[in-house]
Each structure stands twice: as structure tokens, then as C-alpha cells.
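**Q** Curious how this folds, go ahead:
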Amino acid sequence: MDKFTASCIAAQGCGSGFWLYRLLNELTPDQWTAVGVLGTLMFSALTFAASIAFKVWDRKHNYVRRESED
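**A** Predicted coordinates:
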């Protein structure tokens, strides 16, 4: 059973490597630059939104704590 499992894992790795190689060669360097810029902008927007959400959550919970202490 171990040999069968190892064979399946090796086949999966080769299949994944094929698709990764194909994806990397499908786009030109200029297109990869655009993908990088868009990815950076999206990551920055998600980070900004998470930061705002945590600040809102923190302010809401601090307000509740201050009210309950009175």
C-alpha cells in the first residue's frame, strides 16, 4: 500500500508541475508585471479593509466596556 500511495503522490506532483510550468510560460513578462501590480493593489485593499474592520470592532467593544464600568 505504501508503494501505491507514493506512486500516486509522485503522479500528482508531476501533474501539478505540468500545469504550473504551462501557466508560467503562458503569460509574457509584461503580463506578469500587470498581474503583480493588480495583486499588490488587491492585497493592499484587503489589508486596509481588515484594518478598518478591526478598528471599528475595537471601538465598539471599548464603548461597551466603558458603559458597563459606570
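
**Q** Every contact and neighbour count from this point should use C-alpha atoms.
**A** Will do.

**Q** burial measure for residue 49, as a count.
**A** In terms of burial, residue 49 registers 12 neighbours under the definition other CA atoms under 10 Å.

**Q** Next, the structure of the following sequence, for comparison with the previous one:
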Amino acid sequence: MHNMSKLASGAAYGASAGSVANGLLNRLSPDEWSAVGVIAGIVVALLTLFINLYFKRKVSNAQIRALEKYGPAVKMGDE
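**A** From the prediction side, this is the model:
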């Protein structure tokens, strides 16, 4: 009996979520959704760029600190 209650609750929540999603999707026209997609793509691309720059800078700073502490692993000119 307990499993049936979980199933009924899940179905009710799913139907409610579907109804809300349908209302949100029908609120904008297809042209407006295209604009939303373009803007979202630009935002995601910029976010990716800034995250990439942040981690590249972290790696560069770590490499500089390692070189200052330990020196180069291979000395140039020594063969």
C-alpha cells in the first residue's frame, strides 16, 4: 500500500510539473524562444571563457611558484 502512495504522489507531481512546463513554453513565441537561445548561448560561451581564463591563470601561477621554488627541471645548454 505504501508503494502505491509513492506512485500516486509521483504521478501527481509529474503532472503538475508538466502543466507548469507547458504554461512556460507556450508563454513565448518561437521567435522569442530563438532569441532566448541565442542569448543563452552567448552567456554560456562567455561564462566558459572566464572560467577557462581563471583556471589557466591558476595553473600559470602554480607553475611560476614551482619554478621559483625548485628551479627548472632541465638546465638549458647542458648536454
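
**Q** element containing the residue nearest the centre of structure 1?
**A** Compute the mean C-alpha point of structure 1, and by CA atoms, centre = their mean the closest residue is residue 43, 8.2 Å away. Using DSSP states H and E, residue 43 of structure 1 sits within helix 29-69.

**Q** Tell me roughly how far that helix lies from structure 2 on average.
**A** With mean CA distance after the TM-score superposition for structure 1, helix 29-69 of structure 1 departs from structure 2 by a mean of 0.6 Å once superposed.

**Q** so that helix matches what in structure 2?
**A** Using TM-score structural alignment, helix 29-69 of structure 1 lines up with residues 30-70 of structure 2.

**Q** Return the distance of the matching stretch from the chain's centre.
**A** 10 Å (CA atoms, centre = their mean, to the nearest Å).

**Q** Stretch 2-17 of structure 1 too?
**A** Once both centres are worked out by CA atoms, centre = their mean, stretch 2-17 of structure 1 turns out to sit 26 Å from its chain's centre.
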